[in-house]
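Chemist: Dropping a prediction and its sequence here:
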Amino acid sequence: MSFFMRPARADDLQTLYEMAKLTGGGFTNLPADRGALAAKLERTGQALARQSEGLEDELIVMVLENGATGQVRGTCQIHAVVGRNWPFYSYRLGVLTQHSRELSRTFRAEMLSLVTDLEGATEVGGLFLHPRERAEGLGLLLARSRYLYIRNHRSRFGDRVIAELRGVIDEAGGSPFWDGLAGRFFGMSFQEADEFNAVHGNQFIADLMPKTPIYTAMLSDTARAVIGLPHPNGRAAMRMLETEGFTSPGYIDIFDGGPTMVGQTNSLRTVADAQDVALSAIHSEGGKKMLVAAGRLGSYRCAYGFIDQDEDGSVSLDRASAAILGIEPGDTFTMAART
């Protein structure tokens, strides 16, 4: 397989724009807006050029390239830290229990509280794979390449990783959660807010939304029914995150009500299980299919490779994968189990 992951470059703009038009809206990390995408690529270039270590408010856009054709067929993103320059708001779903002695009844009310609990976390998102390439485990390569990048540049990322999944969107392109809550305060449709959010972020919602807890019983049935649920197209992504070690501890997006998954960085499966090994030799065929990565910052590459490991611990890698990673015998690279 000739596909591999790498950090995006400025000349990937047109391809990213074409992919953004395929998302169908509601995909705020990949807006079909050239200016917004160009700004993301500029931020990526600045992050890759920084040589100092430490946590900074940076964005890394990565792309999936077909090494045989040079075509870019997928993308994903890493936000190094959220809440650094402005508050990172989420709703936290909780329960308030009250008891009436006179009525001899206990009442439990679900509440949405506006919180900034997730500030300081690293966020992964913006994962999109071209519809024609949704096979051969490429979605898994897209997702897990981010965790190996975080592992191999550990000081640049937080101790928690979060992933916001897109919420439920109805057949008309609207959001029941938006219509039942935020939309009542803004006088704009979900589509209008979605376009603004994709380019400018959701801070405008946090600025104008009431800061007091909201009883879910006061929302419409349709809005209540989708709280914390992912878009149907995001269910596979949710399962993949759960396999990686993420949980859903009750945080939801203030924009569309989708769930926010949270994981401890060092405990994520890919991060914890990966090994740094020296390449002993290069072979032509055979071996166990694994995730392999090498390089730092702009030279980072991640792909599927075929590994042979002897009893003495020596490791060989297939020739095609070694060429993709740009490594030779004696060089160090990272490997992780495919599943």
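Modeler: Yes, it's here.

Chemist: make it CA atoms for all contacts and neighbour counts henceforth
Modeler: Fine.

Chemist: To what extent is residue 96 buried, counted in neighbours?
Modeler: Using other CA atoms under 10 Å, the number of residues around residue 96 comes to 10.

Chemist: Downstream of the one helix or strand it maps to, the next helix or strand is which one?
Modeler: Secondary structure from DSSP states H and E places residue 96 in strand 90-100. Next in sequence after strand 90-100, counting helices and strands by DSSP H and E, comes strand 105-115.

Chemist: So for the strand holding residue 96, what gets flagged as buried?
Modeler: Across strand 90-100, burial judged by 16 or more other CA atoms under 10 Å covers 90, 91, 92, 93, 94.

Chemist: Please apply the same query to stretch 307-320.
Modeler: Those would be 307, 308, 315, 316, 317, 318, 319, 320, for stretch 307-320 by 16+ other CA under 10 Å.

Chemist: Mind jotting down where the helices sit in this structure?
Modeler: Using DSSP state H, the helices of the chain run over 13-20, 34-49, 138-152, 176-180, 183-186, 190-200, 203-208, 221-225, 235-244, 269-273, 319-325.

Chemist: for these, which one sits closest to residue 77?
Modeler: helix 138-152 (7.7 Å; CA to CA).

Chemist: and that closest one, what other elements does it pack with?
Modeler: Taking 3 or more CA pairs under 8 Å, 6 or more residues apart in numbering; DSSP states H and E as contact, the helices and strands that helix 138-152 lies on are strand 3-7, strand 72-79, strand 122-129, helix 269-273, strand 288-294, strand 301-309.

Chemist: next up, a second structure to put side by side with the first:
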Amino acid sequence: MLVVRPSNFVDLTSIERLLNATDARVTTLPKDRDKLSEKIGQSDDAFKTGVDQEGPASFLFVLEDTDNQTLMGTSGIDTEAGGGYPFFNYRIDAVVHASHHLDVSSKVPVLFLSHELTGKTLLRSFSIDPEHKNSDAFDLLSRARLLFMACLPERFHREVIIEIQGIFDDKGECPFWDAVGRHFFGIDFNTADYYCSVKSKTFMSELIPQHPIYVPLLPEVAQGNIGQNHEAANRACQLFYREGFSKTVFIDPFDGGPVLTGELNNLFTLKQVRHKKARPSDVVGGLKYLISNRSLSDFRCTIGTLVDGIGETIRIPENVAEALNVKEGDPIAYAPL
């Protein structure tokens, strides 16, 4: 059975393998073993302290096939984008240039460096085994985070954001980075990507210019990539749009990919979630649901069939109860798959 649970130090080697196998760009999970171990440690602390922790926290989940104890994916949440430091993006805006004497007026798109999204809740660190990209496991791994947030809403900002990877090729060539960032940092996209994963975006403030960037002065290919996602992120975008996320005026400062936003309480999963007490038993038929326990330190989420109805209890399959570590009377949360 596929189960989403908190990461732990035993997962370190499996996460490294996964990052090397996936085609996703996961800057929030560095391939540097010491830094990755540090990320897992921070997540472990966050799960243990739960509502009692003050300040920023980072939660890292893994998708495990419990039948063979194989790790299939990762996903994460930062309670505050930037983790207490500025969280940089470019904001797409426009300036008007006009001359009454020449009877000319034009609106020119401009990129402004911004950290307006600092402190918002950030969904991050999504990676999944390529064999599971087009299965229910994809939805489980991504949306389990939302069920977790539904159980701990006071810990998260009402606005949730996601950075979607922009366009770059198999060799790591990124037209947007080459047109903008490379001029000021003197490093290629892959190197910048590495620094972002190891040091976070804060290193940008040391070298990036504070002046606006006029989009028409960029090469056409770079202009065309602004706000566009990599084809590998198509499935993720479809899922998030169904949830109620939408594009913003912000883009990733490295690859120019879009930034999505959604109101936590207006997301599909949060609006559909229900909370009842479990009654493990034989369940025949029913619809597929995302089902989780209500534990913070030992959170578990999986997919199972339920027959919903009135009352404070609901029957759940025995194998689902075992996967979630729940027994009769324990609280659970569930939402339609």
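Modeler: In hand now; what should we look at? Please read these numbers as outputs of a predicted model, since none were measured by experiment.

Chemist: what's the TM-score here?
Modeler: The TM-score (TM-score structural alignment, normalised by the length of structure 2) is 0.95; 337 aligned residues with a CA RMSD of 1.7 Å.

Chemist: Quick check: the farthest pair among the buried residues of stretch 307-320 of structure 1?
Modeler: Farthest apart among those by CA to CA are 315 and 320. That separation is 15.3 Å.

Chemist: Provide the aligned range in structure 2 for stretch 230-245 of structure 1.
Modeler: Aligning stretch 230-245 of structure 1 against structure 2 (TM-score structural alignment) gives residues 229-244.

Chemist: Could you list the residues in contact with that stretch?
Modeler: Defining contact as CA atoms under 8 Å, 6 or more residues apart in numbering, one finds that stretch 229-244 of structure 2 is touched by 23-24, 139, 164-168, 246, 257-258, 262, 266-269.

Chemist: I'd like to know which of the residues you listed are part of strands.
Modeler: Among the contacts of stretch 229-244 of structure 2, the members found in strands (DSSP state E) are 246, 258, 262.

Chemist: By neighbour count, which of those residues wins?
Modeler: Of those, with other CA under 10 Å as the count, residue 258 tops at 27 neighbours.

Chemist: what sits against that residue?
Modeler: Here residue 258 of structure 2 is in contact with 163-166, 226-229, 247-248, 250-252 (CA under 8 Å, 6+ apart).

Chemist: which of those are buried?
Modeler: Neighbour-count burial (16+ other CA under 10 Å) applied to the contacts of residue 258 of structure 2 gives 163, 164, 165, 166, 226, 227, 228, 229, 247, 250, 251, 252.

Chemist: now those residues in a markdown table, with distance to residue 292 of structure 2?
Modeler: What follows is those, written out as a markdown table (distance: CA to CA, whole Å):
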| residue | distance to residue 292 of structure 2 |
| --- | --- |
| 163 | 26 |
| 164 | 26 |
| 165 | 29 |
| 166 | 32 |
| 226 | 38 |
| 227 | 34 |
| 228 | 34 |
| 229 | 31 |
| 247 | 29 |
| 250 | 33 |
| 251 | 33 |
| 252 | 32 |
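
Chemist: just to revisit the earlier point, minimum distance to residue 52 of structure 1: which of the helices and strands packed on helix 138-152 of structure 1 has it?
Modeler: For those, proximity to residue 52 of structure 1 was assessed by CA to CA; strand 72-79 is nearest, at 17.3 Å.

Chemist: average distance between the closest one and structure 2?
Modeler: Aligned to structure 2 and superposed, strand 72-79 of structure 1 gives a mean residue distance of 0.8 Å (mean CA distance after the TM-score superposition for structure 1).

Chemist: what about that strand, distance to the chain center?
Modeler: Here the centre of strand 72-79 of structure 1 is set off from its chain's centre by 9 Å, with CA atoms, centre = their mean, to the nearest Å.

Chemist: how big is the angle separating it from helix 138-152?
Modeler: With axes from the mean of the first three to the mean of the last three CA atoms, to 10 degrees as the basis, strand 72-79 of structure 1 and helix 138-152 are set at 40 degrees to each other.

Chemist: Roughly how far does residue 146 of structure 2 sit from residue 71 of structure 2?
Modeler: Counting by CA to CA, to the nearest Å, the separation of residue 146 of structure 2 from residue 71 of structure 2 is 20 Å.

Chemist: Check whether residue 181 of structure 2 really touches residue 208, as I assumed.
Modeler: Yes - if you go by CA atoms under 8 Å, residue 181 of structure 2 and residue 208 touch, sitting 7.3 Å apart.

Chemist: The two: who's more crowded?
Modeler: The neighbour count for residue 181 of structure 2 versus residue 208, taken as other CA under 10 Å, is higher for residue 181 (21 against 16).

Chemist: for that one, what are its contacts?
Modeler: 208, 253, 254.

Chemist: Quick one: map it onto structure 1.
Modeler: Taking TM-score structural alignment for the superposition, residue 181 of structure 2 sits opposite residue 182 in structure 1.
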